[in-house]
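1. sequence first, then the predicted structure, then my questions.
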Amino acid sequence: MTNLPLWLDGLLAALVVIGAAFALIGSWGLAKLSDFLKRLHGPTKATTLGVGCVLIASSMWFSVAQGTASLHELLIALFLFMTAPVSAHLLIKAALKLDPSLRPPAPPSGPVDPRV
């Protein structure tokens, strides 16, 4: 077991707790929100941020423990941050194709009154 400085130990603990809280909030949103589009928002935003915080803490801990930079977590975060928005976009496109009533109404096309 590696002895870490107290400030680093506190920082890593805070990152893990914050990451777990965001992941819990995102999971709760997936389970409790009312429709598909709202349910998709929780995991793509909050859970991604939560996993990012845990990965930063893991990278910092392994970098200090091994004495060299830990790049495994960076690759995981890169993969997560690239795939989560793309998969959410594809899911929304598929949902709109199956149920066009999910599409929001078009904005008004007339002249816009600047006083409003």
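-> Structure's in. What do you need?

2. please count neighbours and contacts with C-alpha atoms only from this point.
-> OK.

3. does residue 70 sit in a helix, a strand or a coil?
-> Reducing the assignment to helix, strand or coil with DSSP: H, G, I helix; E, B strand; the rest coil, the entry for residue 70 is coil.

4. I'd guessed it sits against residue 55; true?
-> No. The pair formed by residue 70 and residue 55 falls short of the contact definition of Cα atoms under 8 Å, at 10.5 Å.

5. who has more neighbours, those two?
-> Set side by side, residue 70 and residue 55 give different neighbour counts by other Cα atoms under 10 Å, the larger being at residue 55 (21 against 17).

6. here's the one I want to compare it with:
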Amino acid sequence: MTLIEYVSLPFLLIGAFFFLAGTLGLLRFPDVYTRLHALTKADNIGLGFIIFGLSLQADSFVVVGKLILIWLLVLLSGSSVAHLVAKSALEKGIRLWKS
């Protein structure tokens, strides 16, 4: 392995950890709203770490630009879909979880 691969490996592992945490939140949290929050936050942060780790290994700035564009599109679509799901849940009368 090269030095760049050693430097980028922690970012890729941290990103994978955030994806795992988001998946666990999706499976474990009690209602749709907390599940959406866990999934969108953790996945967006996890993807950011993975994009950064991959950007360190990229051959050109064009590839880095494409990776950043992918991340921005996922941020935009993830938040939009989470909003639509939460709005639909509210309209159907799904209540917030209370301890």
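-> Thanks, I have it. Worth saying up front: this structure is predicted, and the values here are computed from it rather than measured.

7. chain neighbours aside, what residue packs nearest to residue 76 of structure 1?
-> By the measure of Cα to Cα, 6 or more residues apart in numbering, the closest residue to residue 76 of structure 1 outside its immediate chain neighbours is residue 55, 8.0 Å from it.

8. got the contact list for the residue nearest to the spatial centre of structure 2?
-> With distances taken as Cα atoms, centre = their mean, the residue of structure 2 nearest its centroid is residue 43 (1.6 Å). Contacts for residue 43 of structure 2 were tallied using Cα atoms under 8 Å, 6 or more residues apart in numbering; they are 18-19, 22.

9. now neighbour count too, for these, in TSV please.
-> Listed next are the contacts of residue 43 of structure 2 as TSV, based on neighbours: other Cα atoms under 10 Å:
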residue	neighbour count
18	24
19	22
22	24
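
10. just the helices from structure 2, written as ranges.
-> With DSSP state H applied, structure 2 shows helices at 3-28, 32-57, 61-91, listed in chain order.

11. what span of structure 2 lines up against stretch 14-31 of structure 1?
-> Alignment note (TM-score structural alignment): stretch 14-31 of structure 1 is matched to residues 10-27 of structure 2.

12. so how far does the matching stretch sit from its counterpart in structure 1?
-> Average distance between stretch 10-27 of structure 2 and its aligned residues in structure 1, after superposition and using mean Cα distance after the TM-score superposition for structure 1, equals 0.4 Å.

13. picking up where we left off before, of the helices of structure 2, which is nearest residue 98 of structure 2?
-> Closest to residue 98 of structure 2 of the helices of structure 2, according to Cα to Cα: helix 32-57, at 11.1 Å.

14. translate residue 88 of structure 1 into the numbering of structure 2.
-> In structure 2, the position corresponding to residue 88 of structure 1 is occupied by residue 82, as judged by TM-score structural alignment.

15. so what's the residue count around its match?
-> Neighbour count of residue 82 of structure 2, defined by other Cα under 10 Å: 18.
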